[in-house]
Structures are given as C-alpha cells and as structure tokens.
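next come a sequence and a model predicted from it.
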Amino acid sequence: MSAFLEDVDRRVATTLTPERRAWLTRPRTLLIGFLLVHLIYFLALLPTIVVGGALGDLPLYRTWAEEGLNSQIWPGLTLPWVYPIGALAPITLAALGGPGLYLVFWFLMTMALNAGAIAALTDFGRRSSGYAAAWWWMLLCFVLSPVALLRLEGITAPLVIIALVLLARQPVIAAVLLTVATWIKVWPVAVLLAIVAVSRHRMSVIATAVVVSAGVVAGVWALDGLGYLTGFITMQSDRALQLEAPVSTPWVWLAALGSPGSFVYQNFAIATREVAGPGAAAAASAMTPLMILAISGVVALILLAKRRNADSAHLLLLGALALSSALVVFNKVGSPQYMLWIAPIIAVGVATDWQRWRIPAYLMLAIGVLTTLIFPVFYLPLIDGDPAALIVLTVRNAMLIVMLGWSVQRLWMLASGRATEPAVVAARVARSAVR
C-alpha cells in the first residue's frame, strides 16, 4: 500500500509542476473552481428546477415542510420522525420560497455552507496548507454530488468542517455548530465524543452542548412535541438490515444466488430497500450492541494514546475518524450519504498534514466513486441481484472496513507508544539532551 501511494504521489507531483501548484494555491483560482463546480451542479439541476421539481430526498423534505406550514402537521412534533428535531430547520427554510423553488433554496444553502467550509480550510485564502484540502473536498463533493447536494448530510458535513477548524480558537462556536449539526443528523456526535476525550476545551464544549441541547428541548416542550423528541432513536432501532449496509452484504449475495428464504424487499413505511434471510434478523439485533462495543473500544484507545502524550490535534481527528467509521461499518442502515460522515474529518486532516492523511484521502475518493456507482447508477441492477453491481457494493463495503481498520491501527500505535509522533519524538530528544 505504501509503495503504491508513493507512486501515486510521484505521479501527482510530476503532473503538478511548481507553476501549477502556485496557480492552484491562488485565492482567485480556488474561487473560480468553486464557482465552476457549483455552476455544473446548477446546470445539472436546471431541467428539474425549471419545472419546479425536486430530486433525491428533497421531494420528501418538501412534503414534510408543506404539511407543517400549511396544515401544522410537523414530523417530530405532532408525529414520530426518523430524524432529530433539528432537521426541521433546513427542511423548512428551503420551503420559504414556495414549493416550486425548493430545490433552488436547498442548492443555495448547500453552496453557502460549502463556501464556509472552503473559507475555514484555507482561512479565507491565507493558509496555503488548506488549499489541498479545499480542492479535495470539492472533488469529493463532486463525486458524491447525488447525496452531497440532495440530502441533509450536505448541510451537516460543511458545519463539521467549520467546527473542527474553529475548535482551537473558538471552542464555543465550534461546539454550537457541532451540537446543531448533531440535532440535524446524529453522526456529528462522534466528533463531539472525540473532542471530549482529547481536547483541552472539553469543558467549554460540554457546557455549550448542554446549553444548546437544553434550548432545543425547551423549544420542543413549548411546542408540545416532547413525546416525539427521541422518536428518531426508537424508529432506527426497529429497522431491519438495509441493502447497502456493510453487514448486509452476505445476505445480498445469498438473495442474488437464490438461497431459500433470502430476498430483497421494499420497506414502504420508510421508503427503503432491506434484506431478509437466515440469521438476518439476529444480525440486525446485534448491530447496535456491537456498535456500542466498537465505540467504547475506540474511546479507550483514544484515552490511552492521550496518556502517552500523542499530538492532541492529530489524535482528535484520528479518533473522530475511527468513531465515525465505526458508526458506518457497524450500522444496520447503510445509505450513500453516510460517506459524508467520514469525509469532513479527512478534509480537515488533509489540511493539517497531507502525508499523514493521504491514505484515507485516496481511499475516501475511491469509496466516493464506488458509492455513486452503487447509487444511483447501479441501484436497480443491485436490487435485481446483478453480479457486477454486487461486486461494486462488496468492494465499497470492504473499503469502509479498511478505513476503520486503518484508523484503529493508527490509534493502537499511538496508544502502545509505537508511533513516531512529532511531539513524542521531541520529548524524547529533550530528555536525552538533559541526560
């Protein structure tokens, strides 16, 4: 793997001459690239925009918003909902221009947040080390555009990037952003957990998260929706194995091979495809306990590495990557947007140190390409058991396990004192000099 990546880096270095590197690290070039990418997005969406339509999950979001605004039937307030209550904010905000402009407003929200993420990574063009991360993030979003543009992760992922960049200087603002993101989609809690385990700002982050969450709960109580506040937890816990989840892969193959009792079916209640077969129900029941065990193990490694004086900034990102990867790998629900649970952490890692983060950076790009091939390109063939689509899904899911394995292995090295972290090396050199 190392030799392969070194060869890739050499080829990239050969292609990116000093002149080209200088051109790519100009604020004007980055701005042009950002606008060009989003212009391509807009042109791709234009036929749907012209007829007042919506794509991806947006038709469902729009329906929820219209029912709330017109009939006061609010998911999460007047009936159970699969999302945390904070998701109502962007879903409703996009509806303020009317149903015909829902896609336009959603696009503008994601564009504005992506602009904020790029600005944070590069410190508004002043941090040269952030340009590689900014270009990487734009490329990854382009590869994952069917979900980066059209699902709630397109809102939360840029918020996580901004929060991670701001953490050292503005921990309260970072905590507000992460807590808000968590109340929109649960996954940013992995980043909060890593911060609590590692950061010297943990008390500020915890206090801020508690205050923001208390405000959310108070608002829901005032709107008489407290009974549905935790509905997103119970609704997820009752779900079966979803088609694309890593754990579902064996049963997808069994269904494709015509194994008795194994099949793919439509869950109409939540509009998703799930798999059934011998042992599938037991596997679905076991995934939540396994996820808790995996997260507990990762946290233990983070705390051990912290005791060995590992570089706290690197450890925080590495821990967040391991935790977010565990949320994906040990999840019985597997959707393409889950790749955006992992990518924001890698983007910030790339901004801090390309050499340290090049393996997950390359791996995430490959995962992104395969994910878009799975959905929407090969999704219908996958449901029908097409072998080529099944191979793509299997390779993608194996890569997710590799991502988790890479981050856990790096944490283990730090926890066991086997890694040559700069801070550790400097401390050893200082001690030697004293002796």
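Thanks, I have it. Numbers count the residues shown, from 1 in each chain.

please make it C-alpha for all contacts and neighbour counts, starting now.
Will do.

okay, how far is it across stretch 192-204, tip to tip?
12 Å (Cα to Cα, to the nearest Å).

likewise for stretch 49-59?
Start-to-end, stretch 49-59 (Cα to Cα) is 12 Å.

distance between that stretch and the chain's centre?
Centroid separation for stretch 49-59 versus its chain: 23 Å, with Cα atoms, centre = their mean, to the nearest Å.

now do stretch 262-277
With Cα atoms, centre = their mean as the basis, the mean position of stretch 262-277 lies at 24 Å from the chain mean.

which of the residues in that stretch are buried?
262-264, 273-277 (16 or more other Cα atoms under 10 Å).

can you list contacts of it?
The contact list for stretch 262-277 (Cα atoms under 8 Å, 6 or more residues apart in numbering) reads 240-243, 248, 251-252, 254-256, 260-261, 278, 383.

pasting the second one now:
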Amino acid sequence: MLWLLAHDQYALLGRGGVAKEVWKLYFHWYGILRHGAFPSGDHLWQYPPGAGAVLLSPGLLPGLTYFQAFVVITLFTDALITLVLAYAGTRRGRSLRGAALWIGGLPLLWHIPLVRYDIQVTAFAVVSLLTVGRSARLGGAFAALGALVKVWPALALIGTPRGRGTRQAWTTAAVTVVTLLAVVAVLFRNPFDFLRQQGGRGVQIESLGGTVLMLARRAGWSGTTRYQYGAVEFVGPHVRAVADCSLALTAVAFALLLLWRLRARHWTPATPYDAALTAVLLFTVTSRVISPQYMIWLVGLCAVCLTTRHTTQRPVAWLILAATAISAVVYPAFYGQVINSTWRGCLLMLARNGLLTTAAVMSFVRLWRSGRAVPQREDADAPAGKDRVAALFPTGR
C-alpha cells in the first residue's frame, strides 16, 4: 500500500488525485482548526466536531510534513487494529480469522485507506465492540468517541444484550457525547456548522441510487454529473426523488433493526458484532453516498465478526471482500467510465452495488434468524466424549 501511494501518479492509481485529499483539503482544514475554529460556510465540511481532533493529530509529530505525519498515524492505527483483533482471536473459543481478514482485506482498496481518516474511525468501532462485553461503560465510551468523529460507530451498541450492560453502555455513550460537545463548544468557534451542509447533498454516482440513474442515462435520461459537496453527483430531473427514496429506505432499514431488537430472544457472543455489521451495511447501502473508503468500515466490522466462531456473517464477509476489490477498480482506475456512465462503468457499479445489496439482505436475514433461534440446552449442557460416558455411568462401569 505504501508503494502504491509513492507511485500514485500513474493513471490506474488516480494520477495523484487520491492523495490530494490529505495534502490539500485536510491540510487546509488543519490550518483553520489550529486557530481555534471549525470551517464555516464550507460545503465540504460535513463531519462532527470529533473529526477535528483527527485532522489536528499530525501536528503532534514534529519533523514531518502534514502528509507524512498523517500517513504515519494511519499506519499506527492500522497496526493497533491488527493487534486488537489478534489479541481477541487468541482467547478461548475465538479465532484469528478476524485479524487475517483485516490484514488481507484492507489492501484490496490499494492506497486509499492510507489517505483517508476512516481507519481511525474504524478503530473506535472495533475497540468498542471488543470491549463492550467485558466493560459496558468502556465500550460505550469508545462508541461515543467514534460517533463524534463520523457518527456511524454509534451503531456498535445496537446489538448489546438487553439488561444492565446495555443501559450502562448507552448511558456512558450519551454522557460522553454531551460532555465532549460542551468542551468543544467552549474551546472552538462554529463547531456545529457541519449540520448546515448535510441537507444539500444529492445522489453520488457510486451510490445505489446513482446506479439507477446511470442506467437511466444510458436509456436516454437527460441528467448529467457535477462535482459538488465533495463528490461527483448526478444533477437533473428526478434526482431529488431518487435522493428522497434513499432517505426513505434508510428509515425502513432503521425500522427493521428496531423490530429485530424488539423481537430478538436469543443472544450469542457474536450477536453484538453481527448486529453492528448488519446495521452499518444497511445504512451504507441505502445512503446517498457510497465512497470507496466506506468499505474500510465494513471490512473492519467483518473482521470483528470473524474473531468469534459463533458469528452468522461469514458468507457476508466474503461478499463484502468481493465488493471491496471492485471498489478499488471503480476508483480510481475506471472512475472516468463511471462519471460518463459508459457500459463498462455501469457494469462495474452493478457488480459492486449488487454485491453490497445482496450482502445487506443476507446479513439481516441471518441476524434475524439467529435472534429467533431457540438455544439447544440439551446439546449445550450435555458433556462430550468420555465425559458423556462418565455422566451416564457415574460408578465407572
């Protein structure tokens, strides 16, 4: 990945456009943040206040340029996630497949993960999921920290079992968010300006709705594409209707997750992990934007699921890995084909988003069935092998 980043001037690697987000956009925001303010009136700034801490962190490494320091911190965070997954996999009844999936899955996105801050966000969700079972308060705190950076890590708590632990995790998360937002509001100017920039977003060309509009464009639809709000989006007739449909589907996804939580009767050690993956996958698929770096989140959550042998999401993980590989082909290699809605671009997006949609449906169905399953007490309580024989013949005969 580092080699690709060092040679990203080649056409298939984006001619330097992938890394530009760090040394140009992030560095620009860094200059504003270090003077005690958040970007104001900037339609590209659409992130919660916690993102400011991540963008300021390269300043902690003297002697390096902002770009170099950002990459070093990203690599360090990548190593931290690997170590956490490996440690979780060495516990009794666990598996190292999660660490292996993270190590092998992340490079499928080429050098993109090194020049986005989504690895840092994913770290909060991974640590939250792997600690919430042992310390509900600590898991809730990490989920809150992640939510302050990019919202979605809050979904790490959606599958916690009912009871005192869940109340502790959610209460700690809420207190952490409110407290830190209050601190940020005192120390910085314009911390909530990002809320004004969300409503104007349209339909990104890589989203599920964008795939529909790509096919419509091939069929004669008069819309076109334009760079706005930090992404290439469709503009033209009926785009707003497609965006509204995406929001409606997101609401349906939330309702399905709420229904699952209300109806679920059976929890396994993997249920919090599986539920987090399902939730993020559903919200990703129904979003108006599906950037390639979003796949980092899904790979990280798949890795957490595979740390336990109780997970129901193994087939989903394979689909997500395939979609991740196609995402790197779409951007940056053939992004021009997608922008111009050529048949090659349409087929690539149909394949990627088809895999994600299939994974989302499969993930929810498997989560739902696992929650309705009746635990087999006889199998769980019955001793195995020689112990079972000893139980049947306590005198040793």
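That came in fine, so what should we check first? Fair warning: this is a prediction, and the values are worked out from it, not measured in the lab.

TM-score for these two?
Once superposed, the chains reach a TM-score of 0.84 (TM-score structural alignment, normalised by the length of structure 2), with 373 aligned residues with a Cα RMSD of 2.9 Å.

how about the contacts made by the residue most central in space within structure 2?
Centroid check for structure 2 by Cα atoms, centre = their mean gives residue 297 as the closest residue, at 2.5 Å. Applying Cα under 8 Å, 6+ apart, we find residue 297 of structure 2 in contact with 118-119, 121-122.

what strand or helix carries it?
helix 294-305 (DSSP states H and E).

check the mean deviation of the next helix or strand after that helix from structure 1.
As assigned by DSSP H and E, the chain's next helix or strand after helix 294-305 of structure 2 is helix 314-328. Its matched residues in structure 1 lie on average 1.0 Å from helix 314-328 of structure 2 after superposition (mean Cα distance after the TM-score superposition for structure 1).

okay, and helix 314-328 of structure 2 goes to which residues in structure 1?
Under TM-score structural alignment, the alignment places helix 314-328 of structure 2 onto residues 358-372 of structure 1.

ok, back up a step: dump the buried residues of stretch 262-277 of structure 1 into JSON lines; add secondary structure and distance to residue 55 of structure 1 as well.
Converted to JSON lines, these look like this (DSSP: H, G, I helix; E, B strand; the rest coil; distance: Cα to Cα, whole Å):
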{"residue": "262", "secondary structure": "coil", "distance to residue 55 of structure 1": "31"}
{"residue": "263", "secondary structure": "strand", "distance to residue 55 of structure 1": "28"}
{"residue": "264", "secondary structure": "strand", "distance to residue 55 of structure 1": "24"}
{"residue": "273", "secondary structure": "strand", "distance to residue 55 of structure 1": "18"}
{"residue": "274", "secondary structure": "strand", "distance to residue 55 of structure 1": "22"}
{"residue": "275", "secondary structure": "strand", "distance to residue 55 of structure 1": "25"}
{"residue": "276", "secondary structure": "strand", "distance to residue 55 of structure 1": "28"}
{"residue": "277", "secondary structure": "coil", "distance to residue 55 of structure 1": "32"}
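
ok, the residue nearest to the centre of structure 2 to residue 120 of structure 2 distance?
10 Å.

next: residue 102 of structure 2.
Residue 102 of structure 2 is 14 Å from residue 120 of structure 2, by Cα to Cα.

could you check how far the corresponding residue of structure 1 for residue 38 of structure 2 is from residue 87 of structure 1?
The alignment partner of residue 38 of structure 2 in structure 1, by TM-score structural alignment, is residue 74. The spacing between residue 74 of structure 1 and residue 87 of structure 1, counted by Cα to Cα, is 11 Å.

do residue 333 of structure 1 as well
For residue 333 of structure 1, the distance to residue 87 of structure 1 - Cα to Cα - is 18 Å.

more neighbours, the two?
Comparing residue 333 of structure 1 with residue 87 by other Cα atoms under 10 Å, the one with more neighbours is residue 333, at 26 against 22.

which ones are touching the aligned partner of that one in structure 2?
Aligned counterpart of residue 333 of structure 1 in structure 2: residue 289 (TM-score structural alignment). Taking Cα under 8 Å, 6+ apart, we find residue 289 of structure 2 in contact with 203-207.

mind doing that once more with 6 Å?
204, 207 (Cα atoms under 6 Å, 6 or more residues apart in numbering).

tell me the SS of it?
coil (DSSP: H, G, I helix; E, B strand; the rest coil).

shouldn't residue 226 of structure 2 be within a strand?
Yes: under three-state DSSP, residue 226 of structure 2 falls within a strand.

tell me how far the counterpart of it in structure 1 lies from residue 360 of structure 1.
In structure 1, the residue equivalent to residue 226 of structure 2 is residue 265, according to TM-score structural alignment. If you measure residue 265 of structure 1 against residue 360 of structure 1 using Cα to Cα, the figure is 34 Å.

same question, residue 212 of structure 1
On the measure of Cα to Cα, residue 212 of structure 1 and residue 360 of structure 1 end up 32 Å apart.

those two - which one has more neighbours?
Taking neighbours as other Cα under 10 Å, residue 212 of structure 1 and residue 360 compare with residue 360 leading, 24 against 18.

just give the closest residue to residue 45 of structure 2, not the sequence neighbours.
residue 194 (5.8 Å; Cα to Cα, 6 or more residues apart in numbering).

what is the burial count for the one you found?
Neighbours of residue 194 of structure 2 (other Cα under 10 Å): 20.
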